[in-house]
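Undergrad: Sequence unavailable; structure follows:
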């Protein structure tokens, strides 16, 4: 029997870049495969913004993990070193920004292929906003200015993803229209404050740091509209311990 866990992805509607309580970051680390995980932040979607990197390091240096950052806009590692570095991570945490630009840069550097390999080896892939969009077959994005559909992604999570489902005006009706019209496949709408862990393409642990926030399955209804189904969510609280780690 293999010791490698089922491939897992986590979609985040918050974390160190938006929240002060650290609940979603602690929840994410609790799902790592080891007690003190190696966590790599990938800020490609923001153009490796220095302030974003510093916020990550400030948040994760005080946690029980070994944080690092993958810079691609001033890359130093050769192909072999880059692959070895990413495959050595227990958690990859992708930041927000421009989804289309992220995908283009990753493909230019071969990061897309390496992350697919890392997923199969047991690395937990995760991210917020563009860092959630990138794992799916398609996503709902403002990469081109106005909200629109992007029928492009790594395809590591079947279907599509919409972040900020309740946090930005127009997200919900625009995503529903894209799914209803076939511009995007059925998928997952993530509200701000939510963390959703997927294993084998299915949500296996969905949490929220605020009352009322949720994860929704959005599918065509066969009549030109969509059906929207809420996934059961458990509320995170400051005093709660982290979930049991994957083995």
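TA: Okay, I see it. Not measured: the values here are computed from a predicted model.

Undergrad: rest of the way, CA atoms for contacts and neighbours
TA: OK.

Undergrad: Looks to me like residue 203 is in a helix.
TA: No: using DSSP: H, G, I helix; E, B strand; the rest coil, the assignment for residue 203 is strand, not a helix.

Undergrad: What number of neighbouring residues does the nearest residue to it once chain neighbours are set aside come out with?
TA: Among residues not flanking residue 203 along the chain, residue 197 sits closest, at 5.6 Å (C-alpha to C-alpha, 6 or more residues apart in numbering). The number of residues packed near residue 197 is 22, by other C-alpha atoms under 10 Å.

Undergrad: which residues does residue 197 contact?
TA: By C-alpha atoms under 8 Å, 6 or more residues apart in numbering, the contact list for residue 197 reads 8-11, 203-206.

Undergrad: That one is in what secondary structure piece?
TA: Secondary structure assigned from DSSP states H and E places residue 197 in strand 194-199.

Undergrad: swap in residue 62?
TA: Using DSSP H and E, residue 62 maps to neither a helix nor a strand.

Undergrad: can you tell me the helix or strand for residue 115?
TA: Applying DSSP H and E, one finds residue 115 within helix 111-120.

Undergrad: what packs against that helix?
TA: When contacts are defined as 3 or more C-alpha pairs under 8 Å, 6 or more residues apart in numbering; DSSP states H and E, helix 111-120 packs onto helix 79-87, helix 99-109.

Undergrad: Please name every helix or strand in contact with the longest one.
TA: Right, helix 99-109. When contacts are defined as 3+ C-alpha pairs under 8 Å, 6+ apart, helix 99-109 packs onto helix 111-120, helix 130-133.

Undergrad: Identify, out of these, the most deeply packed stretch.
TA: With neighbours defined as mean count of other C-alpha atoms under 10 Å, these peak in mean count at helix 130-133, which reaches a mean of 28.

Undergrad: Residues contacting the helix or strand that it is followed by, please?
TA: Downstream of helix 130-133, the next assigned helix or strand under DSSP H and E is strand 136-141. Identification of contacts with strand 136-141 by C-alpha under 8 Å, 6+ apart yields 99, 130, 133, 147-163, 171, 175, 184-185.

Undergrad: take a look at this one as well, against the first:
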């Protein structure tokens, strides 16, 4: 059962340490499933690990987390070749597509080679909830700030542009993120940019930002706009999610 409209949840969170398994899905991943509206069966969630090279050991951690959460987890691997015969069809069968973090520049390059942009858009338009963390957040936007090229953060501007904004992730935990977002917006390199502290997600219906949500206390979301030659920041207070 797809969401009743195109939906994206772009985050700087979603996982937490676990006692028996390596990790568990935190409230943001659970919220992505809630947004899909699925009932009466295990939610179908495919995780895309392109940004970190489709690490098989991490895929195992995700399957274990899915078992704990009651999700039907699959992975879309592109290394060394796609692990599905019909990638567009597989995406359309999901309730949620969750994209992991890593190198957003490499993710976008590999997705371009495999012509994944159009299938992702088709899934979004069909009501599959698109979501993810860090690189898996930036990819849905025009672009954002990234350490894909080295320790010094740089701009990336070739995102899928399903959302016509820039995106700033890890806004409170990496000191260079906020000032660089301001510089890029002031210069016009990025359009109006939506940013998240760690543990925060932004919910979009179509291209409209409808809500900020958080799995941690005291965190914020932000909108950075250009006024003249300067950047102006507005803080949004997220709705606190109930941790599973």
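TA: Arrived safely. Given the structure is predicted, the values throughout are model-derived calculations rather than measurements.

Undergrad: most neighbours per residue, which of the helices and strands packed on helix 111-120 of the first structure?
TA: Ranked by mean neighbour count, these are led by helix 99-109 with a mean of 17 (mean count of other C-alpha under 10 Å).

Undergrad: Mean deviation, it versus the second structure?
TA: After superposition onto the second structure, helix 99-109 of the first structure sits on average 0.8 Å from its aligned residues (mean C-alpha distance after the TM-score superposition for the first structure).

Undergrad: For that helix, give me every contacting residue.
TA: With C-alpha under 8 Å, 6+ apart as the criterion, helix 99-109 of the first structure contacts 44-45, 72, 112-113, 130-131, 133-134, 141, 143, 150, 153-154.

Undergrad: cool, stretch 226-237 of the first structure as well?
TA: By C-alpha under 8 Å, 6+ apart, the residues outside stretch 226-237 of the first structure that reach it are 23, 176, 179-180, 205-211, 214-221.

Undergrad: in the second structure, what residues pair with that stretch?
TA: Counting by TM-score structural alignment, stretch 226-237 of the first structure pairs with residues 231-242 of the second structure.

Undergrad: mind listing what's buried in that stretch?
TA: Neighbour-count burial for stretch 231-242 of the second structure, counted by 16 or more other C-alpha atoms under 10 Å, picks out 231, 233, 236-241.

Undergrad: Okay, and which of these map to strands?
TA: Applying DSSP state E to those, the entries found in strands are 231, 233, 236, 239-240.

Undergrad: Tell me the one of those residues nearest residue 55 of the second structure?
TA: Checking those against residue 55 of the second structure by C-alpha to C-alpha gives residue 240 as the nearest, at 31.5 Å.

Undergrad: What distance do you get for the aligned residue in the second structure for residue 96 of the first structure to residue 135 of the second structure?
TA: Applying TM-score structural alignment, one finds that residue 96 of the first structure aligns to residue 101 in the second structure. Distance, residue 101 of the second structure to residue 135 of the second structure, by C-alpha to C-alpha, to the nearest Å: 5 Å.

Undergrad: Please name the nearest non-neighbouring residue to the equivalent of residue 191 of the second structure over in the first structure.
TA: Aligned counterpart of residue 191 of the second structure in the first structure: residue 185 (TM-score structural alignment). Excluding the flanking residues, the one nearest residue 185 of the first structure by C-alpha to C-alpha, 6+ apart is residue 159, at 5.3 Å.

Undergrad: Surely that neighbour and residue 183 touch.
TA: No: between residue 159 of the first structure and residue 183 there is no contact under C-alpha atoms under 8 Å: 11.4 Å.

Undergrad: Those two: who's more crowded?
TA: Taking other C-alpha under 10 Å, residue 159 of the first structure and residue 183 do not tie; residue 159 has more neighbours (21 against 16).

Undergrad: What is the burial count for the equivalent of residue 63 of the first structure over in the second structure?
TA: Taking TM-score structural alignment, residue 63 of the first structure has residue 69 as its aligned residue in the second structure. Counted by other C-alpha under 10 Å, the residues lying close to residue 69 of the second structure total 18.

Undergrad: Assess the claim that residue 69 of the second structure and residue 25 are in contact.
TA: Yes: between residue 69 of the second structure and residue 25 there is a contact under C-alpha under 8 Å: 7.1 Å.

Undergrad: quick one: stretch 16-36 of the second structure to chain centroid distance?
TA: Put simply, stretch 16-36 of the second structure sits 14 Å off its chain's centre (C-alpha atoms, centre = their mean, to the nearest Å).

Undergrad: can you give me the offset of the match of stretch 226-237 of the first structure from its chain's centre?
TA: The answer for stretch 231-242 of the second structure is 17 Å, by C-alpha atoms, centre = their mean.
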